[in-house]
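Participant: next come a sequence and a model predicted from it.
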Amino acid sequence: MNSEAIARMIYGAAIKLDAEDFKGFMRQCGDDFRYSIRSYSPELGQEMVWLEHDRKGMQDLFAMLPKHVRMTGRFKRHVSVYSVDRDDDRHARAHSSVLLVHTDMEGNSKLFAAGQYEDLIDTAGDTPRILERVVRLETRNLGPGVHVPV
C-alpha cells in the first residue's frame, strides 16, 4: 500500500467527520481502534489527556451525541498529511496537520482548534484502516458543548 492511498483515507476520514457520518468514519478504523485527544500544558508541565476511547467507547460516544447539548453550527477539518512512514509490512505511521473551523448558524467562520494527527495505520488489507489516532492539540480552550471528535 502506498503513501497516496493512506493520505486519501485520512482525507476521507476527515470528510466523514465533517459530514457527521460517524458510522462511515468508524468503517475506516480497525477493530482494535484507539482514539485520544491530548494537549501539553505549560502551566502543569505535562501532557493532559482530554479524551481516550477504544472502538466501543467511540461507538458509545457517537450513539450518545443526540442526547448532548452541543454547539450549533458546523465543523470543517482542513487536513494536510506531512509524512507517511512504514513501520513494517503491516503498519505505517502518518503525521498530519489539522485545523478545525467552526461556522455558526449566522454563517460566521472562526478557527476553532489547531493540532496534529498521529495515526497508526493497518496496511495489511485491501484498504488502509486507522488503528490508533492521537490528536495533539495546540489549542487548549475549546469551550463548552464540544462532543464531536477533532
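Facilitator: Received, thanks.

Participant: contacts and neighbour counts: CA atoms only from here.
Facilitator: Fine.

Participant: which helices and strands sit right next to the host helix or strand of Tyr117?
Facilitator: Per DSSP states H and E: Tyr117 is located in strand 109-122. With contacts taken as 3 or more C-alpha pairs under 8 Å, 6 or more residues apart in numbering; DSSP states H and E, strand 109-122 sits against strand 91-103, strand 129-137.

Participant: ok, which of the ones you listed comes nearest Val49?
Facilitator: Minimum separation from Val49 across the helices and strands packed on strand 109-122 (C-alpha to C-alpha) falls at strand 129-137, 9.5 Å.

Participant: so which elements touch the closest one?
Facilitator: Looks like strand 129-137 contacts strand 29-41, strand 109-122 (3+ C-alpha pairs under 8 Å, 6+ apart).

Participant: which of the helices and strands packed on strand 109-122 is buried the deepest?
Facilitator: Of all these, strand 129-137 carries the top mean neighbour count, a mean of 23, counting by mean count of other C-alpha atoms under 10 Å.

Participant: and here is the other one:
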Amino acid sequence: MELESTVRALIAKTCLTLDANDYPGYLALCHESFNYRIAAYSPEIRKDMLWLEKSKGDLKDLFNLLPKQNMDRTPLTRHFSIFTVEPAGREDHVKVMSALQVFRTEHQGGTTSLVAIGKYIDEIQLGSNGAVLVDREVRLDTRMLGKGYHIPF
C-alpha cells in the first residue's frame, strides 16, 4: 500500500504543478535523465504518431518559451486514475499506467469541456529522497486537440 501511495502522490503532484503552470515545480519532480513523449495511434495510417518528444532540458526550454507563444491560456485540469503498478526491470523502478482526462474550464468559471483522454505510462524511480519521474509517455486516444495547446499534458 505504501508503494501505491508514494506513486499516487508523485503523479498527483505532476498534475497539480502543470495545472498551476508551475513548470519549475514539475521539472523538480523529474529525474535528470527524464524523457517525455506524447503519442497517439492513427488507424488511418495504422501507425503510432509521435507528436512530441523532449528531454528534461528540452522541456525546460519549451516552458521558458511559453510566455512568448500565441496560445490558448484557458486553464486545464488534469485527472488521473492509476490502473497498474508493476516492477520495471530495475529494483528501484516501477512502471505505472494511469487513465488520464484533461478538462478545460472557461475563464470566470463558464463551461467545462473535455479536451483529451488517454493514458500516462510512467517509469518512476523510488529512492531514499522520494520518487521521481524517469520517463512519461502520454498515450492519447483524442487526436483532435484544436489550436493553441503548447503545454504538455
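Facilitator: Great, that's in hand. Note that the coordinates shown come from a computational prediction; the quantities given were computed from them, not determined experimentally.

Participant: before we move on, back to that, which residue numbers in structure 2 does the strand holding Tyr117 of structure 1 align to?
Facilitator: Here strand 109-122 of structure 1 aligns to structure 2 at residues 112-125, judged by TM-score structural alignment.

Participant: in the superposed pair, what's the mean gap between the matching stretch and structure 1?
Facilitator: On superposition with structure 1, the mean distance recorded for stretch 112-125 of structure 2 (mean C-alpha distance after the TM-score superposition for structure 1) is 0.4 Å.

Participant: that older thread, tell me the buried residues in the strand holding Tyr117 of structure 1?
Facilitator: Along strand 109-122 of structure 1, these residues count as buried under the neighbour rule (16 or more other C-alpha atoms under 10 Å): Phe112, Ala113, Ala114, Gly115, Gln116, Tyr117, Glu118, Asp119, Leu120, Ile121, Asp122.

Participant: how close does the residue of structure 1 most remote from its centre get to Gly30 of structure 1?
Facilitator: Residue farthest from the centre of structure 1, counting by C-alpha atoms, centre = their mean, is Glu106 at 25.9 Å. For Glu106 of structure 1, the distance to Gly30 of structure 1 equals 38 Å [C-alpha to C-alpha, to the nearest Å].

Participant: try Ser41 of structure 1
Facilitator: From Ser41 of structure 1 to Gly30 of structure 1 the distance is 30 Å (C-alpha to C-alpha).

Participant: cool, and Val135 of structure 1?
Facilitator: 17 Å.

Participant: run through the neighbouring helices and strands of the longest helix along structure 2.
Facilitator: Longest helix of structure 2, by residue count under DSSP state H: helix 2-19. When contacts are defined as 3+ C-alpha pairs under 8 Å, 6+ apart, helix 2-19 of structure 2 sits against helix 23-28, strand 76-87, strand 130-140.
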